[in-house]
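Participant: predicted model and sequence follow; I will ask about them next.
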Amino acid sequence: MMEALWVKLTRVDWTSLLSTHGVTVLKIAAIAIIARLLLGAGHRFIEQYSRKKTNKAQTLSPLLKQLWRYLVLFLAAMLILDQFNIKLTPILATAGVAGVAIGFGAQRLVRDLITGFFLLLEDQYSVGDYITVGSFSGVVEELGLRVTRLRDFNGDLHIIPNGNIDNVTNHARGNSRARVDVGVPYEADLDRVIGILQELSSELAAKLPEIIEGPEVLGVVELSNSQAIVRIQAQTTPLQHWQVEREIRRAIKNRLDREGISLPYPRYVIYQQGSNREEKPEGNS
């Protein structure tokens, strides 16, 4: 078999073949090299644009790279086909008819693409924003024309088709609100505790740069079975309210310990006929 193949190759007039198609091969090679250079130059330009570290730049960077790649490859393919004297008009006409036929069978894909376009145009959210879409919440890792990728706090990646996005809650636009409820036992002096919390709030406002406004002691918001609930509230920079709440709780616990004020615990009161009133912690008999 190899001998027969070798005989066929030796019978080919390579000189005539190269003189006939050599220019075409060189043109195709030149088109491929230029396309590769254009791809690299475009990607470097887009990466330089995305170094601005803004959410908008990071959102558009992957999308622009994809669009640039498709455009360069499409133009290169058209030019290569032209070297073989393949008419582009019938191909484009056929592609148009095929596109209409595919469109009827891919309405969901078209819906995803259109929705993705308007999400980008209206700037509803960007890469790095913390959003809620339906039952999914997480940080946006990628916003494409077809899907949005969310990474939740557990590390799970949620891939959501853009056509399924009806309502979006963007938690990263505007200031966040930190809210901490402090339980005060009824045995403690409530006014004294509120005064301590107000003093502590002033210290935290000067200490934590994430706090924009407050913290403010709103007062008693609830009276439960074993405690009075005092609420503290503050305005923070976007998505920093969780950290501020943790710092406020830690500071409150340390300050109340130093002031000799214990935190409340569940309890119940037992009344027995013919005996004195006795109060016991929950769980003891």
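Facilitator: Received, thanks.
Participant: rest of the way, CA atoms for contacts and neighbours
Facilitator: OK.
Participant: can you give me the helices for the stretch 51-200 of the chain?
Facilitator: Secondary structure of the stretch 51-200 of the chain by DSSP state H, counting those that start in this stretch: the helices cover 55-83, 88-105, 107-122, 190-207.
Participant: nearest to Gln227, of those?
Facilitator: helix 190-207 (10.3 Å; CA to CA).
Participant: check which residues of the closest one are buried.
Facilitator: Residues Leu190, Val193, Ile194, Leu197, Gln198, Leu200, Ser201, Leu204, Ala205 are the ones in helix 190-207 that count as buried (16 or more other CA atoms under 10 Å).
Participant: below is structure B, check it against A:
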Amino acid sequence: MPISSKMLERFIVKFSAEETWIGIGESLLQILIVFILSRIVIVLGKKIISKFFLMREKSPLRVSERRDATLLRLLKNVLTYTVNFITIIMILEAVHIEVKALLAGAGIIGLAIGFGAQSLVKDVIMGFFIIFEDQFSVGDQIKIKDYEGEVVEIGLRTTKIKSSIGQLFVIPNGSILEVTNFSILNSVTVVDLTLPYDGDIERAERTISHMLESLPAKYEDIVKTPQVLGIQSLNPSDVVLRITAETIPTRNYYIGRVLRKELKNCIDENYLKATVQEEA
């Protein structure tokens, strides 16, 4: 009898046996139970983590909200990866695959390719430093090289930044050497006001300074009363006054637009001859 015929006969005999189908049914049932339990663990685990951080927000010993938001997302990702890894191992055991031998082989292969995965290791190490040194957090406005925007996610390997026009930049953590964080310290907005040579500069400074004193009460983003620094430059046909305003982090662009509007209204109301220039 040909070898192929013998194999086919053994195959038919094996799958005709009741024990085979019972074993398959048990394996499928185990896989289903493991999968359902893993989903339940992930959902409950994420709720517990969220509840823990919610309690921290109400605590008088609360730490940085930026750091909490970053750690919250990171812990949820770690929980998902860990549970999914354990689920895969249990499913392999349910179908009678030798997990120990598989892990040993994977360890040898991983060691072999590890020398070529140094950039991955570097990304993970830098991810730890970024998170635990609190260099920046989810929600911060940052700039990395030519990429600027809001941090939407920090992982162990990559950082995701969303630009003001909706672009999503995915940056490997290992390539992050310098970071500019706009969300930690107060910002400053600068507006230049152009006056003609025949204008009354002293009167203009007094009028504008009086108007600026009312702005902190109108706009909560302004930290303190904006200042008229004085003459910034002398041009052939005009004089440039510089006005600055300190704002809460990342609100300098908004306050810059507000300040230009208020200056324009002040000029019109007091019949001053001047032109408001773009922010320097």
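Facilitator: Happy to help now that I have it. None of the values given here were measured: they were computed from a predicted structure.
Participant: hang on, the earlier thing: just the closest of the buried residues of helix 190-207 of the first structure to Glu122 of the first structure, please.
Facilitator: Glu122 of the first structure has its nearest neighbour among the buried residues of helix 190-207 of the first structure in Ala205, at 35.6 Å by CA to CA.
Participant: and the closest one, what's its match in the second structure?
Facilitator: Under the alignment defined by TM-score structural alignment, Ala205 of the first structure corresponds to Pro216 in the second structure.
Participant: any idea how far Leu193 of the second structure is from its match?
Facilitator: As judged by CA to CA, to the nearest Å, Pro216 of the second structure and Leu193 of the second structure stand 20 Å apart.
Participant: with His210 of the second structure instead?
Facilitator: Taking CA to CA, one finds His210 of the second structure at 16 Å from Leu193 of the second structure.
Participant: mind telling me what Leu75 of the second structure corresponds to in the first structure?
Facilitator: That one, Leu75 of the second structure, aligns with Leu64 by TM-score structural alignment.
Participant: got it, and Asn84 of the second structure?
Facilitator: Checking TM-score structural alignment: Asn84 of the second structure goes with Leu73.
Participant: same check, this time on Arg251 of the second structure
Facilitator: Match for Arg251 of the second structure (TM-score structural alignment): Gln240.
Participant: circling back: who touches the match of Ala205 of the first structure in this structure?
Facilitator: Ile222, Val223, Lys224, Thr225 (CA atoms under 8 Å, 6 or more residues apart in numbering).
Participant: I'd like the helices of the stretch 51-200 of the first structure as TSV, with distance to Arg36 of the first structure appended.
Facilitator: Listed next are the helices of the stretch 51-200 of the first structure as TSV, based on distance: least, CA to CA, whole Å:
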stretch	distance to Arg36 of the first structure
helix 55-83	9
helix 88-105	22
helix 107-122	27
helix 190-207	54
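Participant: so which of the ones you listed gets nearest Ser19 of the first structure?
Facilitator: Taking CA to CA, helix 55-83 is the member of the helices of the stretch 51-200 of the first structure nearest to Ser19 of the first structure, at 15.2 Å.
Participant: buried stuff in the closest one?
Facilitator: 56-65, 68-69, 72, 76, 79-80.
Participant: picking up where we left off before, ok, so of the buried residues of helix 190-207 of the first structure, who is nearest Ser16 of the first structure?
Facilitator: So of the buried residues of helix 190-207 of the first structure, ranked by how close each gets to Ser16 of the first structure (CA to CA), first place is Ala205, at 85.6 Å.
Participant: ok, the closest one to Arg246 of the first structure distance?
Facilitator: Taking CA to CA, one finds Ala205 of the first structure at 14 Å from Arg246 of the first structure.
Participant: same question, Lys8 of the first structure
Facilitator: 81 Å.
Participant: and if you look at Phe74 of the first structure?
Facilitator: Using CA to CA, Phe74 of the first structure is found at 54 Å from Arg246 of the first structure.
Participant: surely the match of Leu75 of the second structure meets Arg44?
Facilitator: No: in this structure, Leu64 of the first structure is not within contact of Arg44 by CA atoms under 8 Å, at 11.5 Å.
Participant: quickly list what's touching both of the two.
Facilitator: In contact with both Leu64 of the first structure and Arg44: no residue, using CA under 8 Å, 6+ apart.
Participant: what segments of the second structure are strands?
Facilitator: Applying DSSP state E to the second structure gives strands spanning 141-144, 147-154, 158-162, 168-172, 180-181, 187-196, 227-234, 238-247, 275-276.
Participant: quick one: closest of the ones you listed to Gly116 of the second structure.
Facilitator: Across the strands of the second structure, closest to Gly116 of the second structure is strand 168-172 (CA to CA), at 16.4 Å.
Participant: which residue numbers in the first structure go with the closest one?
Facilitator: Using TM-score structural alignment, strand 168-172 of the second structure pairs with 157-161 in the first structure.
Participant: do the same with stretch 115-125 of the second structure
Facilitator: The aligned range for stretch 115-125 of the second structure is 104-114, by TM-score structural alignment.
Participant: list the contacts of that stretch.
Facilitator: Gly103, Leu145, Arg146, Val147, Pro161, Asn162, Gly163, Asn164.
Participant: I'd say the fifth one and Thr148 touch.
Facilitator: Yes: with contacts counted by CA under 8 Å, Pro161 of the first structure reaches Thr148, the gap being 6.3 Å.
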